[in-house]
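In: Have a look; sequence and predicted model below, questions after that.
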Amino acid sequence: EKIRADAERRRTEILAEAYRDSEVIRGEGDAVAAETYAIAFNRNSEFYSFWRSLTAYKDVFTSGGDMMVLEPDSEFFQFMNQKKAN
């Protein structure tokens, strides 16, 4: 019984440490991503806005079961509604 209790305690400790480590790594990755986004925005805010819109379009239109009710001239569709450049 003591062996099982010790093993369960150690298992809990290992899982807690792994979760903590994964959250630290995730936080570091999020910080790098935020810095990268900030640099991209500062270099070309119009392109960055376009890219973020494409990401939003992909997320919305590939999600499957969700429904959105928007006006065709909604800001969400700002890049889809632009006239083609000559």
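Out: Right, received. Where do you want to start? Given the structure is predicted, the values throughout are model-derived calculations rather than measurements. Residues are numbered from 1 along each chain as shown.
In: switch to C-alpha atoms for all contacts and neighbour counts from now on
Out: Will do.
In: burial of Asp6, as a residue count?
Out: By other C-alpha atoms under 10 Å, 11 other residues sit near Asp6.
In: and it, what helix or strand is that in?
Out: In this assignment (DSSP states H and E), Asp6 forms part of helix 2-43.
In: got it, and Ser53?
Out: helix 45-61.
In: Included below, for side-by-side comparison, is a second structure:
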Amino acid sequence: MSIEEIIRRIIREELQQLVASTKTKPASKPKLLNVEDVMLALSCSKRYAYEVMEYKDFPLIRIGRLKRVREDEFYNWLSKYKKRSSE
């Protein structure tokens, strides 16, 4: 292997590392919870989870017939709801 080939290989490897380190990761999307997730979080029946998702202040997202809630908004809502019920 000649000096030129060694230098080219080193430069190529350095460029690959540089490109790999500067690639931006896509922004993480918020997780959407469904009724089963709400049911597990509240330790309740599916029917009651659907009932809770219909509360006026619940951060519900309707997609056709589907009901979803963003995970972060659900836990924020839950912490506010717990505070109100303990007062």
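Out: Yep, that arrived. It should be emphasised that the depicted structure is a prediction, and the values quoted were computed from it without experimental measurement.
In: Got a TM-score for the two of them?
Out: The TM-score (TM-score structural alignment, normalised by the length of structure 1) is 0.31; 47 aligned residues with a C-alpha RMSD of 4.0 Å.
In: quick revisit: same for the helix holding Asp6 of structure 1, what does it pack against?
Out: In this structure, helix 2-43 of structure 1 packs against helix 45-61, with contacts taken as 3 or more C-alpha pairs under 8 Å, 6 or more residues apart in numbering; DSSP states H and E.
In: List the buried residues in the helix it packs on.
Out: Applying a neighbour-count criterion of 16 or more other C-alpha atoms under 10 Å, one finds 48, 53 buried in helix 45-61 of structure 1.
In: and that helix, what does it pack onto?
Out: With contacts taken as 3+ C-alpha pairs under 8 Å, 6+ apart, helix 45-61 of structure 1 sits against helix 2-43.
In: counting residues per strand, which one in structure 2 is longest?
Out: Longest among the strand segments of structure 2 by residue count, using DSSP state E, is strand 66-70.
In: that older thread, taking helix 45-61 as reference, get the angle to the helix holding Asp6 of structure 1.
Out: Using axes from the mean of the first three to the mean of the last three C-alpha atoms, to 10 degrees, one finds that helix 2-43 of structure 1 and helix 45-61 are set 130 degrees apart in direction.
In: packing partners for the longest helix belonging to structure 2?
Out: Under DSSP state H, the helix in structure 2 containing the largest number of residues is helix 3-22. Under the contact criterion of 3+ C-alpha pairs under 8 Å, 6+ apart, helix 3-22 of structure 2 touches no helix or strand at all.
In: need the next SSE after that helix, C-terminal direction.
Out: Past helix 3-22 of structure 2, further along toward the C-terminus, the next helix or strand under DSSP H and E is strand 32-33.
In: And the contacts of that next one?
Out: With contacts defined as C-alpha atoms under 8 Å, 6 or more residues apart in numbering, strand 32-33 of structure 2 is touched by 68-71.
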